[in-house]
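>>> Turn this into a model:
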Amino acid sequence: MKSVIIASTSTIHGSGYLEYLLETLEEHFKAVDEILFIPYARPGGISYDEYTKIVKKVFKKINKTVVGVQEFENAPNAILNAKGIFTGGGNTFVLVNQLYKKKILEPLKTAIKNGTPYLGTSAGSNICGLTMNTTNDMPIVYPRSFKTLGIVPFNINPHYLDPVKISKHMGETRETRIKEFHQFNTQPVIGIREGSWIEIKNTSITLKGDLCARIFEYNKLPYEIETNSDLLFLK
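I've put the predicted structure just below:
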């Protein structure tokens, strides 16, 4: 039975790292005592070990041990034998590049499909979609492929931002970027706002959190869906 949390972000305004999700994570990982952390996205270029230390400190609050995948000589086996898995945020290009280099994309997909509880935030959420093409990140490295896990039948845009009417910013909005994506691709995209997440339990896919999400479908006007909505229609 699949058990997945796909969160827009690790940190919301005025809250500590993963603090807003801790109660949910305690339930999500209740059957495991150890979580394998994938730190490859490296926000701000932080080292794998430094990133893992941050995560260890947080999960200690709910009595979970964390070990970084970088500590294993055989990363694919570590993924397949993990009790629970967390992929943190950072740069999606850097993350996907390493997943292919370390040959753990397919083992990760297998582990999730076999029921290993999975948490992704930001870049770690991007990889749950069909491709990483709707990331907000700069392409600072070139992965072997933009194809990702395909755990959900759509693409994800974490940290989704609405246009601010009084802003003097003249660049493209997130909505504009996703419309550009749909000039060349047909899969749906869900824009997840800060503090919201997608929860997968076996075959159900549900929007969670306090905020609505924005849905973009090919050749359709974008629209809003309420929290607790079923997302299975996005196929």
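
>>> Please count neighbours and contacts with C-alpha atoms only from this point.
Will do.

>>> check contacts around the residue nearest the centre of the chain.
Central residue check for the chain by C-alpha atoms, centre = their mean: the C-alpha nearest the mean position is that of residue 125, 0.9 Å away. For residue 125, the contact set (C-alpha atoms under 8 Å, 6 or more residues apart in numbering) comprises 6, 7, 8, 87, 89, 119, 156, 158.

>>> Now the second one, please; I'll put the structures next to each other:
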Amino acid sequence: MPGDVLLLSNSRPPGGAEPFAHAREVLASHLGDRTVWFLPYAQADHDAYVAWVARALAPLDLRPLHREPDPASTAAHADAVFVGGGNTFRLLHDVRRLGILDALRGNDACRYTGSSAGTNLACPTVKTTNDMPIVDPGGLDALGRVPVQVNPHYLDPDPASTHQGETREERIREFHELNTVPVVGLREGAWLHRTGDALTLGGNTARLFRRGQEPTELAPGTDVSWLISS
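Modelled structure (predicted):
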């Protein structure tokens, strides 16, 4: 049985709360007392990022993967990893270059946690990220730990806004002009938690997009296991 997966929309809750304050309970349940290897590659300052997350998640046994002599080998045998947020393209570029992407692909039993860019990495591709491609990652295929796409930090259209660019919904509709994979738009504070063959939405509401269909609102606690069994 593949390892369980927890995909958070965000690490910083609105209103100035402590990092991950909104998800402490589900993180504790998901990670337990495992040693967790943290992947800081989505941000430039790896050491500062690890220190920030370690303080937020204490007393979790969080270890910096980038400090390992052979990070790919460590990832290949890890019981649990946590992939942090930042720029998705930098993250994918570095984990591919370092061999970590292939290592994690071969370690199905590893319990995976992602936030923002780390959530994008767990999808079949990174095509539904919000980030600019600041580096060529050498391809858009990602880990495929879940068979659906996620759009973290999903924002609803603001009828009072003067912004003339595409809304998030319009961008996802553009994705579905060329792709058939369902997309879950995770609003801030929301997460998807896969345990075995079950997939559940937690924390906040989300919006489900399927090609050729109108979007569907999902309430916290909704069982969307059919997305991984269809």
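
>>> Got a TM-score for the two of them?
Here the superposed chains carry a TM-score of 0.94, computed using TM-score structural alignment, normalised by the length of the second structure; 226 aligned residues with a C-alpha RMSD of 1.3 Å.

>>> Would you mind finding the match for the residue nearest to the centre of the first structure in the second structure?
Matched to the second structure by TM-score structural alignment, residue 125 of the first structure sits across from residue 119.

>>> what helix or strand does that match sit in?
Element membership of residue 119 of the second structure [criterion: DSSP states H and E] is helix 117-121.

>>> List the contacts of the helix or strand following that helix.
For helix 117-121 of the second structure, the following helix or strand on the C-terminal side (DSSP H and E) is strand 149-151. Applying C-alpha under 8 Å, 6+ apart, the set of residues contacting strand 149-151 of the second structure from outside is 9, 119-120, 123-126, 128-130, 181-186.

>>> Check the mean deviation of the helix holding residue 119 of the second structure from the first structure.
On superposition with the first structure, the average gap between helix 117-121 of the second structure and its aligned counterparts reaches 0.5 Å (mean C-alpha distance after the TM-score superposition for the first structure).

>>> tell me, which helix in the first structure spans the most residues?
Of all the elements of type helix in the first structure, the one with the most residues (DSSP state H) is helix 48-59.

>>> which residues of the second structure does that one align to?
Helix 48-59 of the first structure lines up with residues 46-57 of the second structure when matched by TM-score structural alignment.

>>> Next, the buried residues of that stretch.
Buried residues in stretch 46-57 of the second structure, defined by neighbour count with 16 or more other C-alpha atoms under 10 Å: 46, 49, 50, 53, 54, 56, 57.

>>> List just the nearest of those to residue 166 of the second structure.
Closest approach to residue 166 of the second structure among the buried residues of stretch 46-57 of the second structure (C-alpha to C-alpha): residue 49, at 31.4 Å.

>>> show me the contacts for that closest one.
Shown here is residue 49 of the second structure, whose contacts under the criterion C-alpha under 8 Å, 6+ apart are 40, 43.

>>> Then residue 183 of the second structure?
Residues touching residue 183 of the second structure, when contacts are defined by C-alpha under 8 Å, 6+ apart, comprise 128, 148, 149, 150, 151, 172, 208, 209, 210.

>>> re the thing from before, mean per-residue distance, the match of helix 48-59 of the first structure to the first structure?
Relative to the first structure, and after both are superposed, stretch 46-57 of the second structure has an average distance of 1.1 Å to its aligned residues, where the measure is mean C-alpha distance after the TM-score superposition for the first structure.

>>> Map residue 20 of the first structure onto the second structure.
Taking TM-score structural alignment, residue 20 of the first structure has residue 22 as its aligned residue in the second structure.
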